[in-house]
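Colleague: Dropping the sequence and predicted coords here.
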Amino acid sequence: MIFPPSYFFFFFSLVLGSIISISSTSWFGAWIGLELNLMSFIPLIALKMNSFFSEAALKYFLIQALGSVLFISSSFLFLSFSSFSMLSILLALLLKLGGAPFHFWFPQVMEGLKWPQVFILSTIQKFAPMTLMSYLMINEVLIKITIFSAILSALIGSLSGLNLTLLRKIIAFSSINHLSWMLIAISISDTSWLFYFFVYSFILLSVTSIFHKLQTFSLSSLIQSDQNSIFHAIIISLNFLSLGGLPPMTGFIPKWVIIQIMVNLNLLVPLFFLLLSALITLYFYLRIVITLILLFNPILNFNMKHKSLTRNPLLSLSKVLFQLFSSLLPLM
């Protein structure tokens, strides 16, 4: 069981907070939704009396509280100083998202979480701030600041992920890199970033569910886990390649759409940095994938665990088919 039954109330209020925030007609209502979302996620982090969980919960609370204070203070100034207020709200939302240059807290908090909480922090917790950020994309200055933040996030998320062996930090910097694509998409249109967000969420759900089942938190423990069949290695490898955006995997489809839109809008300089960062992230994904493929043989496998992924073969097969979905696009 991922959560104790009593914690499903907090998960429900977490989703409710996001819904209140994105459907509010005022900044004050949006702030209430963000606060409900924050206070619901703290108990989900501290599932057990553990120093790592407590540290992650405290760091997350302090950063989100700082962002909330900046958010509500800026909204009070909206009628008198609208331009400054909108800029401050944008910076507060970037701080809540963990986008560069306010990314410093995200990998540290991620390191103290379990895999289900990693998924929630990387997807559900980002939905409301990104939706509120899309409401601000009516000002040219704010659009340029968002594009600049996207370029920084792309470079930091790709370069900082090199030479890492801890899987949660790799996923954290990968999330920062994917956030750069979503920030660019937010500055372009609502449809493109929503499409990218949902595809990324499904891929990350597949990755985190596998890691949670194997209870692996580092590259060495992943290699030593149950990889004694080629099918298991293929599932994890396809998920990583799709997360990296390698064609013809499903993760390439939203990137392809955004690339075409950016070319049509002559956003060639941001596109160069995004593509460069995508190649760098693909490098450290390929490093993991090649290791998995080489060690799928039982003779080469230093297998210390016996946690099979084939208890639910239909679920495993659905993960494979989802990652290969985009290969059917030319036929369509």
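Modeller: Cool, the structure landed. Numbering: from 1, shown residues only.
Colleague: drop to CA atoms for contacts and neighbour counts, all remaining ones
Modeller: Will do.
Colleague: for residue 84, what are its contacts?
Modeller: Counting by C-alpha atoms under 8 Å, 6 or more residues apart in numbering, residue 84 touches 74, 78.
Colleague: now with 6 Å?
Modeller: With C-alpha atoms under 6 Å, 6 or more residues apart in numbering as the criterion, no residue contacts residue 84.
Colleague: tell me which element it is part of?
Modeller: helix 82-97 (DSSP states H and E).
Colleague: and the helix or strand that that helix is followed by, what does it pack onto?
Modeller: Under the assignment DSSP H and E, the closest C-terminal helix or strand after helix 82-97 is helix 105-111. Using 3 or more C-alpha pairs under 6 Å, 6 or more residues apart in numbering; DSSP states H and E, the elements in contact with helix 105-111 are helix 167-188.
Colleague: what about versus this one:
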Amino acid sequence: MPFSPYKISFLLTLVSGTLLSISSSSWFTAWIGLELNLMSFIPLISSKKNQLPTEASLKYFLIQALGSAIIILSSTLTLLYPQLALLLVSLALLLKLGAAPFHSWFPQVMEGLSWLQAIILMTIQKLAPMFLISYLSMSFYTHTPIFLAAVFSATVGALGGINQTSLRKILSYSSINHMSWMLIAMLINETSWMIYFFLYALITSSVALYFLSIQSYFFFHLINSNTTPLTKMISILSLFSLGGMPPFSGFIPKWIMIQEMISAGFFFALLILLLSSLVTLYFYIRLSLASISISYAQSKWSLTFFFHPTSIYSPLSSMMNLFGLLMPSALLIM
């Protein structure tokens, strides 16, 4: 995604659409913000030179247009069947979000994007639907589909990434799994899911930026990457942080959510989410062990360099993922 003037203008419009949806006082204004966000993201991911981004942009447009059409349909049913309208709005927002069982489009769209476009899809594009879901009045018709979507997302995100060799699909299923934690957090309080989303966005962006820096898109690219041992070690620790292994930064939001779910009595959902997190941590460890045990052949000349040109994102990645190690020390000082 080259930084041309029209790309920057579309990016600004995309952020403006998200902010409009979040700060809107009516569902009509929120719908306008979602459409503005959609029409700004399509030019950012489409390409004349490659067929994969064009196919991904078409899939993304069709799914998001279907979600918007369901929101328009629900607006016609508001006066006659208000509970049904709330149910349709929640299902449409879950479809736009890519939560299970409406998740099948998300890994396919991710597979056709570059890493910078994937970061936008995994972070900024999830903001508006998630805020709108949190604004819904929690009745039986909205609480139940959100709870079921969270349980399905945890299961699908864990099992879907096991046999994947594409790093973009692995991160997409990881995003679906993290989405389950945020959906459960919405049912408890707003502060928890905002903290979780902020840390999730930082950690996911750092891992994707590292993959961008070494130009890795598949499993064998990560194994054969010609990087320094320090850079490879930082990437492994970043994956552990994304999986939520203590004491890295990714464990902090899960720790908060575990305490909140125990206090709220979500014991069954907590069991499902913890088991799914163990499965996601399994395929992160599988990636890490393969990259450690299988080393790319390097000449002695390349090993004498202390700084590698592909390791520019290593300080960023380490800062975002390893500050969780400093949290106990900070608490002791306080």
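Modeller: Cool, the structure landed. Note that the coordinates shown come from a computational prediction; the quantities given were computed from them, not determined experimentally.
Colleague: now the helix holding residue 84 of the first structure against helix 167-188, angle please.
Modeller: 150 degrees (axes from the mean of the first three to the mean of the last three C-alpha atoms, to 10 degrees).
Colleague: mean deviation of helix 82-97 of the first structure from the second structure?
Modeller: After superposition onto the second structure, the mean distance of helix 82-97 of the first structure to its aligned counterpart is 0.5 Å, using mean C-alpha distance after the TM-score superposition for the first structure.
Colleague: buried sites along that helix?
Modeller: Buried residues in helix 82-97 of the first structure, counted by 16 or more other C-alpha atoms under 10 Å: 85-97.
Colleague: how about the nearest residue to the equivalent of residue 318 of the second structure over in the first structure, chain neighbours excluded?
Modeller: Taking TM-score structural alignment, residue 318 of the second structure has residue 320 as its aligned residue in the first structure. Once flanking residues are discounted, residue 320 of the first structure sits nearest to residue 235: 5.9 Å by C-alpha to C-alpha, 6 or more residues apart in numbering.
Colleague: Show me what the helix or strand where residue 144 of the second structure lies is packed up against.
Modeller: For residue 144 of the second structure, the element it lies in under DSSP H and E is helix 140-160. Of the remaining helices and strands, those touching helix 140-160 of the second structure by 3+ C-alpha pairs under 6 Å, 6+ apart are helix 167-188, helix 267-293.
Colleague: contacting residues around the first one?
Modeller: It stands for helix 167-188 of the second structure. If you take C-alpha under 6 Å, 6+ apart as the criterion, helix 167-188 of the second structure is touched by 107, 111, 134, 150, 153-154, 157, 161, 192-193, 217-218.
Colleague: cool, stretch 311-326 of the second structure as well?
Modeller: For stretch 311-326 of the second structure, the external contacting residues (C-alpha under 6 Å, 6+ apart) are 206, 210, 238, 241, 247-249.
Colleague: how about residue 218 of the first structure, what does it touch?
Modeller: Listed by C-alpha under 6 Å, 6+ apart, the contact set of residue 218 of the first structure reads 165-167.
Colleague: Who wins on neighbours among those?
Modeller: residue 167 (18 neighbours; other C-alpha atoms under 10 Å).
Colleague: State the helix or strand in which the residue lying closest to residue 88 of the first structure once chain neighbours are set aside lies.
Modeller: Spatial nearest neighbour of residue 88 of the first structure, excluding adjacent residues (C-alpha to C-alpha, 6+ apart): residue 74 at 5.8 Å. Element membership for residue 74 of the first structure (DSSP H and E) is helix 51-76.
Colleague: I'd like the distance from that helix to the chain centre, please.
Modeller: Helix 51-76 of the first structure sits 19 Å away from the centroid of its parent chain (C-alpha atoms, centre = their mean, to the nearest Å).
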